[in-house]
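Q: need a 3D model of the sequence below.
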Amino acid sequence: MIATATGPLSNLKVIDMTRVIAGPLCGQILGDLGADVIKIERPGEGDDSRRVAPPWFREPTVDAAGESTYYHSVNRNKRSLSVDFASEQGQALIRKLVVDADILIENYRTGTLARYQLGYEELKVINPRLVYCSVTGFGQSGPYSGRSGYDFLVQGMGGLMAVTGYPDGEPGAGPLRIGVPVADTFAGMNAAIGILAALESRHATGLGQHIDISLFESAAASLLNTASAWLNAGVNLGRTGNDHPSAAPYGVFEASDGYIIIATFNDREFDRLAKVLGHPEWLEDPRFSQNCERVNNRAALKAAVAAVVKQKTRTEWVKILNDATVSAGAINEMSDLEHDEHAVMREMFVTIGSVHGDVRSVASPYRLSQTPPNYRRPPPCVGEHTDEILDEMGYSHTERDALRAAGVV
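A: Coordinates of the predicted model:
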């Protein structure tokens, strides 16, 4: 039995015409917050991310396609409707679905859906209240607007890889991608924020609007201090490995049995660190007494701190430092994070039963006291809810069978 949605968006209907990560993440955020999210997929094939594997959640067989764990990370709380919108009948079906929808999300290459009469200009005529969000690599205008954009590519072009990796002259120097698809993630979150803002505007005006979200701009907007340093001081922060460009000591240190992070962001924290490490004389040392000097003398300070840290275990140091109000923590593998006492208490991992077994995922980070998210549906199989949705739309059994016979659904 599917639980009743408890989130604040439980009165909203979303058409999710997205694939891979950024768009589906936006749809999952809205679904977690209660919206009825209908995922439009190509008959038979479905979302491209279903086959981005290994690892597999369900391995392919001679009789059935597999499903990747990648797909399962961003597609819970959705229903799947398989539609071939390249056909006129498929286009008509989606336009009928749009009539009473609140939101449509799409991440096709710029102009693709307009060719099928499914762009914003066409659909706002059917439903002026529709909030239509396009997520692309580079946006709806500009010289790159026709390009495809994947996370890795945009991490490089958007400036993230210029500040990720070890600096020249150190072992392993060179630009690195961040190990998770952060440009996709930022874009998906920005799409959800833009949609909620457009819904608030609709409360006042009664009208929807078109939202243009790009991975490129989302990556650049995440640069924060890096961008500000260049734009306002002409300073290129560059790659600093695990060190912070503007604070020290702030990085990875080796304990007797592994690594920890120590993060001191101001003089007050350094005061506490120096004392708990047994070196109060550092506070009088002109090389270390103020943050700007600590940054200038980073190497010497790092060596001094490292010499002390290697004398105890990770567990010992995490307790000692946090008890002294110094920010410190372990570097967790997924196996560590899953069993972290804080993660367990906060119920950061959820399990949803499916016909193919339990699907586990990271819980929504949105903790609302009155209208919390809930987890009603596992990521759907391709077209799993096609008949159910067509019934809701008023299609008869005969009409439904005809659409299936024609390959439309």
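Q: make it CA atoms for all contacts and neighbour counts henceforth
A: Fine.
Q: pretty sure residue 28 sits against residue 72.
A: No. At 10.6 Å, residue 28 does not count as touching residue 72 under the criterion of CA atoms under 8 Å.
Q: out of these two, which sits in the more crowded spot?
A: residue 28 (24 against 19; other CA atoms under 10 Å).
Q: what's whatever helix or strand the more buried one lives in in contact with?
A: In the assignment (DSSP states H and E), residue 28 maps to helix 22-32. With contact meaning CA atoms under 8 Å, 6 or more residues apart in numbering, helix 22-32 is reached by 7, 9, 14, 16, 18, 37, 74-78, 105-107, 135, 184-189, 191-192, 364, 373-375.
Q: and this one, so I can compare the two:
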Amino acid sequence: MKRVEEMPRVPAPALIPSFGPLAGMRVLSTGSIVAMPHAANMLADFGAEVIHVERPKVGDTYRTLAPFVRDGEKCVSASWAQDARNRLSLTLEVNLKIPEAREIFLGLVKNSDIWFENLVWLEKFGITDEMCLEVNPQLVIVHVSGFGRPQFGGIPEICDRGSYDMIGQAASSWMSLMGFPEPNPPSMAKPWSNDYISAMFAVFGALIAYVHAQKTGEGQVIDVAQYEANARILSDTFVSYLEAGILRQRTGNKSPAFQPYDVFRAKDRWVALGAFGPAVYERFIKALGLDPNYYTWKECASSVEAVASEKGQELDRLTREWIGARTAKEVEEHMAKYKVPCSVVCDARDAAENPHWQARENFIEYEDQTLGRKIKALGVIPKLSKTPGKVWRGAPSVGQDTEAILSKILGYSKAEIDAFREKGII
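A: Predicted coordinates:
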């Protein structure tokens, strides 16, 4: 395509403020819901110029997820308001069988450093990795799917299956470990834990490939499968089975291998408490006013057998009685004096009112583009001392930046943009 070949590469950022360690990076994001877009937004919080592609007049499905924040007749999904900040919104029919759409898409590819995608049945749209790398040899392509891309291995029919967060949790073996023992059903970790974990692996893959591209001029393709991302964080689950024949089972919140490590009922609410290893365990025993020479780590807490022993069970009973006689806050503060890890089980209200969260400025305000007013949301994580991230703008309305992207980055005239809109391409 001659126009794409002749199109100059416009340096980033062209439409957002320059800030953070990723200033100068441009990211193209095509797809919807959680995992893939969140990966792009993690980079956006630290200065990458992220162009998120949405369907004309429809938008990202994530916009429709309840609950909603309302202001008169205006409303926005709370999820969208939190997760879609710092991104630019471009509406485009990503169907490369349409010549104009093909030209726009490949122009975006040429002007991007990283392309994240979770489009279902990508090839149906006429898009291939080879085509994109021909246009931009340094491009880092990150595919995010439930079961992976067949060119990286696997059974093609399974690679082609759809997925959601819950499906990835089930397929990865994670869900088999979540919840209380049979006959209770497996539990799903909320909210969308597998999606967010997949996003983090997508970011990791994108950045290490980006470093390689900067050194060599060579782009490449990254394949992130939800089930694999989830499987990678299951600790010893697979080695235990493959090498020792041990099949992990659901145990609820309690660890069967050492104690204390559980969520306990205090007088008023729940509290999480753990002490792993002889040193912390001894401090815990002293915090309860018990004799560490009698309730020893080895006899009561160092193994499955110790925890299940008569003395181990006695310690568990005494622990629950001690905690149950006090408020959760009293337990938390008392354990803090002994350097024993412990926390009240907090909800969002607790977090919003917590002086520590406030002192760390965990909640910030920014203007949501749909509501047209400032909202409060969780801030940028992690914190950097030299090149911190920031929120330069709240979540965009559908197609809010389409004209600016097409004109300032791709060089289209107003007449051309109007023609695209007339044809329903944007």
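Q: what's the separation between the alignment partner in structure 1 of residue 39 of structure 2 and residue 17 of structure 1?
A: Matched by TM-score structural alignment, residue 39 of structure 2 corresponds to residue 26 in structure 1. Applying CA to CA, to the nearest Å, the value for residue 26 of structure 1 to residue 17 of structure 1 is 11 Å.
Q: more neighbours, those two?
A: residue 26 (29 against 21).
Q: how near is the more buried one to residue 368 of structure 1?
A: 18 Å.
Q: same thing with residue 89 of structure 1?
A: Counting by CA to CA - residue 89 of structure 1 and residue 368 of structure 1 are separated by 41 Å.
Q: residue 195 of structure 1 now?
A: Taking CA to CA, one finds residue 195 of structure 1 at 19 Å from residue 368 of structure 1.
Q: between the two, which one's more packed in?
A: Just comparing residue 195 of structure 1 and residue 368: by other CA under 10 Å the higher neighbour count belongs to residue 195, 24 against 11.
Q: and the more buried one, what pairs with it in structure 2?
A: In structure 2, residue 195 of structure 1 lands on residue 206 (TM-score structural alignment).
Q: so that match: helix, strand or coil?
A: The local conformation at residue 206 of structure 2, judged by DSSP: H, G, I helix; E, B strand; the rest coil, is helix.
Q: contacts only, for it.
A: Counting by CA under 8 Å, 6+ apart, residue 206 of structure 2 has contacts 114, 140, 141, 142, 222.
Q: the third one sits in which helix or strand?
A: Using DSSP H and E, residue 141 of structure 2 maps to strand 140-145.
Q: helices or strands next to that strand in the packing?
A: Here strand 140-145 of structure 2 touches strand 114-117, helix 193-216, strand 220-225, going by 3 or more CA pairs under 8 Å, 6 or more residues apart in numbering; DSSP states H and E.
Q: redo those as CSV? Include distance to residue 261 of structure 2.
A: Supplementary listing: those in CSV, determined by distance: least, CA to CA, whole Å:
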stretch, distance to residue 261 of structure 2
strand 114-117, 39
helix 193-216, 22
strand 220-225, 32
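Q: pick the most deeply packed of these.
A: Ranked by mean neighbour count under mean count of other CA atoms under 10 Å, these are led by strand 114-117, which reaches a mean of 24.
Q: which position in structure 2 pairs with residue 75 of structure 1?
A: Checking TM-score structural alignment: residue 75 of structure 1 goes with residue 84.
Q: its match: neighbour count?
A: When neighbours are counted by other CA under 10 Å, residue 84 of structure 2 comes out with 27.
Q: that's all I had, so thanks and see you.
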